[in-house]
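Colleague: for reference, the sequence and a predicted model appear below.
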Amino acid sequence: MAERKTIPTNKDVYEFIREFANNEQKYNDSLELVKLMKEVTGCEPKMWGPSIVGFGKHLYKTTNSKQEGEMFLVGFSPRKAAISLYVYTGKSEHEHLLANLGKFKKGKACIYINKLSDINLQQLKQLMNETVKYKKSQNEENKN
């Protein structure tokens, strides 16, 4: 099995944001996302792999590939093309949480935005709260 790259590191989150955010808008949005995600999770930001800022952690197990391990609860990355928000479970029962979010593109289990002002921040908080709640409930199931 391939070694996982998305693991906690000791790299400084703010140094990463300074180096990686390729414009002032993305830099400011990244700092705002740190505040929002810290508020929702109650956790400090931590670098996961070389380019994701993650908050908290949970245990996961996949049913199809039998992979398991630790992953952050929510996170983001200020990538060149768009900001990747890892705040969505990808589950159909959570699809309704995207309804009033604003302007974004959806991946399998993340969403992509150009800038934070394109989305409804209250709806983003609700989405993150539901995602954190869901992942924490999965922790209990995965311990058994």
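Modeller: Here it is on my side, so go on.

Colleague: going forward, measure contacts between C-alpha atoms and count neighbours the same way
Modeller: Noted.

Colleague: and the contacts of the longest helix along the chain?
Modeller: Scanning the chain for the longest helix, with DSSP state H as the assignment, gives helix 121-143. For helix 121-143, the external contacting residues (CA atoms under 8 Å, 6 or more residues apart in numbering) are 36-37, 40-41, 58-61, 73-74, 87-89, 97-98, 100-101.

Colleague: just the buried residues of it, please?
Modeller: 123-125, 127-132, 135-136, 139 (16 or more other CA atoms under 10 Å).

Colleague: just to revisit the earlier point, which of the contacts of helix 121-143 count as buried?
Modeller: By 16+ other CA under 10 Å, the contacts of helix 121-143 give 36-37, 41, 58-61, 73-74, 87-89, 97-98, 101 as buried.

Colleague: out of those, list just those in helices.
Modeller: 36-37, 41.

Colleague: take the one below as the second:
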Amino acid sequence: MADQPQTVPTDADVVAFVDAVDHPVRRRDAHRLLDLYGRVTGEDPQLWGPAIVGYGRYTYRYASGREGEAGAAGFSPRKAATTVYLPDGFAAYADLLADLGPHTTSVSCLYLKNLDDVDLAVLETILRRSWETVSAPGFGQV
């Protein structure tokens, strides 16, 4: 779990945010992800900061003593790609990522340029497993 800047939830309208995404593919994909995450999490989306659609919450505490709260699942329709956040990282998903389709990753981010090019069943499996892991008691504590 990477040390990340703290983003706080807002009361902003998530659908209005998604509707305002400039890039047509990112906007379309964001609407599809709203449905997918709703199925996976059973939660309503909330805008965290100005541009992250998050679901649920978890508390993290680093060895440094820094504590905070973050969405247990979420995504952001960025200019270059849609960023899917996996707070538990990618170690448990290597086999699935091989079957996902075109993507890139960083420490806890999965970058997708077009959901039409990925296997949505594989993506749903990754998101469901991550949600279950991050939502479990004790996740994020060192």
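Modeller: Yes, it's here. Note that this is a predicted model, so its numbers are computed, not measured.

Colleague: what is the most widely separated pair among the buried ones among the contacts of helix 121-143 of structure 1?
Modeller: Distances among those were taken as CA to CA; the most separated pair is Lys61 and Leu101, at 28.3 Å.

Colleague: closest to the centroid, which residue in structure 2?
Modeller: Gly74 (2.7 Å; CA atoms, centre = their mean).

Colleague: state the distance from that residue to Gly65 of structure 2.
Modeller: 25 Å (CA to CA, to the nearest Å).

Colleague: what span of structure 2 lines up against stretch 53-60 of structure 1?
Modeller: The alignment of stretch 53-60 of structure 1 onto structure 2 (TM-score structural alignment) covers residues 53-60.

Colleague: so Thr89 of structure 1 is in contact with Ile111, correct?
Modeller: No: with contacts counted by CA atoms under 8 Å, Thr89 of structure 1 stays clear of Ile111, the gap being 10.2 Å.

Colleague: shared neighbours of these two, anything?
Modeller: If you check Thr89 of structure 1 and Ile111 against CA under 8 Å, 6+ apart, no residue is contacted by both.

Colleague: how far apart are the strand or helix carrying Thr83 of structure 2 and its match in structure 1?
Modeller: Using DSSP states H and E, Thr83 of structure 2 maps to strand 82-85. Its matched residues in structure 1 lie on average 0.8 Å from strand 82-85 of structure 2 after superposition (mean CA distance after the TM-score superposition for structure 1).

Colleague: by contact count, what packs against that strand?
Modeller: Strand 82-85 of structure 2 sits against helix 24-41, strand 73-77, strand 109-112, with contacts defined as 3 or more CA pairs under 8 Å, 6 or more residues apart in numbering; DSSP states H and E.

Colleague: I'm done for today, thanks for sticking with me.
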